[in-house]
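Undergrad: Provided below for reference: sequence and predicted model.
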Amino acid sequence: MTFEGVLTKMTTEFTSPVNYYLIFNDNFIHMNQLLDKTIRFSFVKYECLNCHLDKPIFRQGFCKSCFFDIPQAADWIMKPELSKAHLDEEERDLDYEKRVQLQPHIVYLANSSNVKVGVTRKTQVPTRWIDQGAHEALEILEAPNRYLAGITEVALKDFVADKTNWRTMLKNDIKDEDLCVWREKLIPAIPEEARDYIITNKKETEIQFPVLHYPKKPKSLNFGKTQHYEGVLKGIKGQYLIFEDDTVCNIRSNEGYVIQLTIN
């Protein structure tokens, strides 16, 4: 059976374990059903997720011209503390920036490779944690806009990481942490202007992933460099497909690539 389409972030369903779906324009694949099956990928062409043209992907699934033009790729996406919509100041598209920035945002702790702090829109809980491969996570603050969440994250980065070590996460070389204890340690570091939004009544969320075998030495697959690959799917964690030969494919880093997927 063969499918063809442009890769975008897998859709997830918060079950135990998590359900993963690869969505194409006219079809979808329930990836959990492919565990222990041989899958063959072939690169077909590029398709920018914004202009939909066959142009080389620069970052985040966008071609270079779109990446430096559209609001979905502006600096405040990766650095929430740069948000300015609450000041009525435009960076690329004020209407879009207001829609995204001026809504409730969660500052959270997650444990994927180590304890880290992060920011996401409230509507993206627990999706964001699943995408990062976190096996446990905890909300610690709910801010009314992205800016306040962002400055809180910056303040807490002095005490915990803000990045996930993807190799450690995929090898499952991690330990359980009491995130409620971490929350109490970090509360004093939260900026004064965000303190009214601290959350203390939440419990940890635990996440189970569909993994039969964790890689010992993960090898990254990029369809811009390797245009054909075949392997036995052994697991899915975060947005990574894990194969029997320790090859791992980060679907997010391959967004914008049109591929053929054949199931044997």
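TA: Thanks, I have the structure now.
Undergrad: rest of the way, CA atoms for contacts and neighbours
TA: Will do.
Undergrad: Of all the residues in stretch 9-28, which ones are buried?
TA: The neighbour-count check on stretch 9-28 (16 or more other CA atoms under 10 Å) flags Lys9, Met10, Thr12, Val18, Asn19, Tyr20, Tyr21, Leu22, Ile23 as buried.
Undergrad: Now for His86: which residues touch it?
TA: Lys98, Gln101, Leu102, Asn145, Tyr147 (CA atoms under 8 Å, 6 or more residues apart in numbering).
Undergrad: another one to put next to it:
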Amino acid sequence: MTYTATLQKMQTEQANPIQYYLVFNDNFIHFNQLLNTKISIEFKGYQCLNCGQPKKIFRQGFCYDCFISSAAVGDWIMKPELSTAHLEIEDRDLAYEKKVQLQPHITYLALSSEVKVGVTRKTQVPTRWIDQGAIQAVTIVEVPNRYLAGITEVALKDYFTDKTSWQKMLKNEVSHADLLAERLKIESVLPAEAKPYFVNEPQVINLEYPVLHYPKKVKSLNLDKTPTFTGKLIGIKGQYLIFEDNTVFNVRSYEGYVVEITV
């Protein structure tokens, strides 16, 4: 069976293991059911996720024109500490920025390769952790806006990385750590504005992924250089498909790419 789709990040369902779905307008693929199955991916073109035009994708599924103008990809997305909606200051679209920034956010610790610190909207728990391939995660603070979560993350970057080593994550080379103990170590260095929001007795979330066996090395599929690929699916972790020949495909990196997927 062949599916034609404009790629967007896989939707997930928390279960043991995580369930993964690639959803398009009139159909979907449940990737868990395709483990140990050959899959072909063929690049066909582009479709900007914002304007819908067949323009080359620049970043995050957006063409260049949309990327430099849309409020959905402002600098505060990647750098929450730059959020200003709580001050009534507009970046690109104040109404949109209020809607996204002025809602509960959390700053968290996650274990995907090393212990990392990150920020997400509360409504994106545990999706954010799943997308990063974390095997465990725990909340540090729950705050009322994105700015407070962002400045907390900045303060903790002296103690933890804010990046995931995708290679280690996909090879399941994860450092051992006690997340509850780690978060207690840094309570005293939280910004004063965030300290009242420190979460007491949080639950550590454990996440299990559908992987038959982990590769010892990984090579990333680049659709621009290799527009056609066929391989046997042996796992899904983060937003990556893992194939038997050690090829890994980051679905999220190719949002806005139109592909044919044959099963």
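TA: It's in. Since the model is a prediction, treat every value here as computed from it, not as a measurement.
Undergrad: Would you mind giving the contacts of His86 of structure 1 as a markdown table with secondary structure, neighbour count and distance to Thr200 of structure 1 added?
TA: Below are the contacts of His86 of structure 1 laid out as a markdown table (DSSP: H, G, I helix; E, B strand; the rest coil; neighbours: other CA atoms under 10 Å; distance: CA to CA, whole Å):
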| residue | secondary structure | neighbour count | distance to Thr200 of structure 1 |
| --- | --- | --- | --- |
| Lys98 | helix | 20 | 28 |
| Gln101 | helix | 24 | 24 |
| Leu102 | coil | 19 | 23 |
| Asn145 | coil | 22 | 19 |
| Tyr147 | helix | 24 | 21 |
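Undergrad: between those, which is closest to Ile29 of structure 1?
TA: Gln101 (32.3 Å; CA to CA).
Undergrad: and the gap between the residue most central in space within structure 2 and Ser175 of structure 2?
TA: Central residue of structure 2 (CA atoms, centre = their mean): Asp131, 3.7 Å from the mean position. Note on Asp131 of structure 2: its distance to Ser175 of structure 2, by CA to CA, to the nearest Å, is 18 Å.
Undergrad: Over to Gln11 of structure 2?
TA: 27 Å.
Undergrad: picking that back up, just flag the most distant two among the buried residues of stretch 9-28 of structure 1.
TA: Longest span within these, CA to CA: Val18 and Ile23, 15.9 Å.
Undergrad: ok so, going back, chain neighbours aside, what residue packs nearest to the residue nearest to the centre of structure 2?
TA: Spatial nearest neighbour of Asp131 of structure 2, chain neighbours left out: Gly238 (4.3 Å); criterion: CA to CA, 6 or more residues apart in numbering.
Undergrad: Verify the stated contact: the one you found with Thr127.
TA: No: using CA atoms under 8 Å, Gly238 of structure 2 is not in contact with Thr127, being 9.7 Å away.
Undergrad: In terms of neighbours, single out the busier of the two.
TA: More crowded of Gly238 of structure 2 and Thr127, by other CA atoms under 10 Å: Gly238, with 26 against 17.
Undergrad: need the contact list for the more buried one.
TA: Ile130, Asp131, Gln132, Gly133, Ala134.
Undergrad: Now the two most distant members of those residues.
TA: Most distant of those, by CA to CA, are Asp131 and Ala134, 7.7 Å apart.
Undergrad: sorry, back to before: go through the contacts of Gly238 of structure 2 and flag which are in helices.
TA: Ile130, Asp131 (DSSP state H).
Undergrad: Centre of the chain to stretch 103-118 of structure 2, how far?
TA: With CA atoms, centre = their mean, to the nearest Å as the basis, stretch 103-118 of structure 2 stands 11 Å off its chain's centre.
Undergrad: Equivalent analysis for stretch 245-256 of structure 1, please.
TA: 12 Å.
Undergrad: Could you give me the buried positions within that stretch?
TA: Asp246, Thr247, Val248, Cys249, Asn250, Ile251, Arg252, Ser253, Asn254, Glu255, Gly256.
Undergrad: What is the nearest of these to Cys51 of structure 1?
TA: Nearest to Cys51 of structure 1 among the buried residues of stretch 245-256 of structure 1, with distances taken as CA to CA, is Gly256, at 10.6 Å.
Undergrad: before we move on, back to that, so which of the contacts of His86 of structure 1 is the closest to His228 of structure 1?
TA: Nearest member of those to His228 of structure 1, counting by CA to CA, is Gln101, at 39.7 Å.
Undergrad: Run through the residues that contact the closest residue to that closest one other than its chain neighbours.
TA: Closest residue in space to Gln101 of structure 1, ignoring its immediate chain neighbours: Arg146 at 4.9 Å, by CA to CA, 6+ apart. Residues in contact with Arg146 of structure 1 (CA under 8 Å, 6+ apart) are Pro80, Glu81, Ser83, Gln101, Leu102, Gln103, Pro104, His105, Arg121.
Undergrad: measure Thr120 of structure 1 to Pro80 of structure 1 for me?
TA: In terms of CA to CA, Thr120 of structure 1 sits 9 Å off from Pro80 of structure 1.
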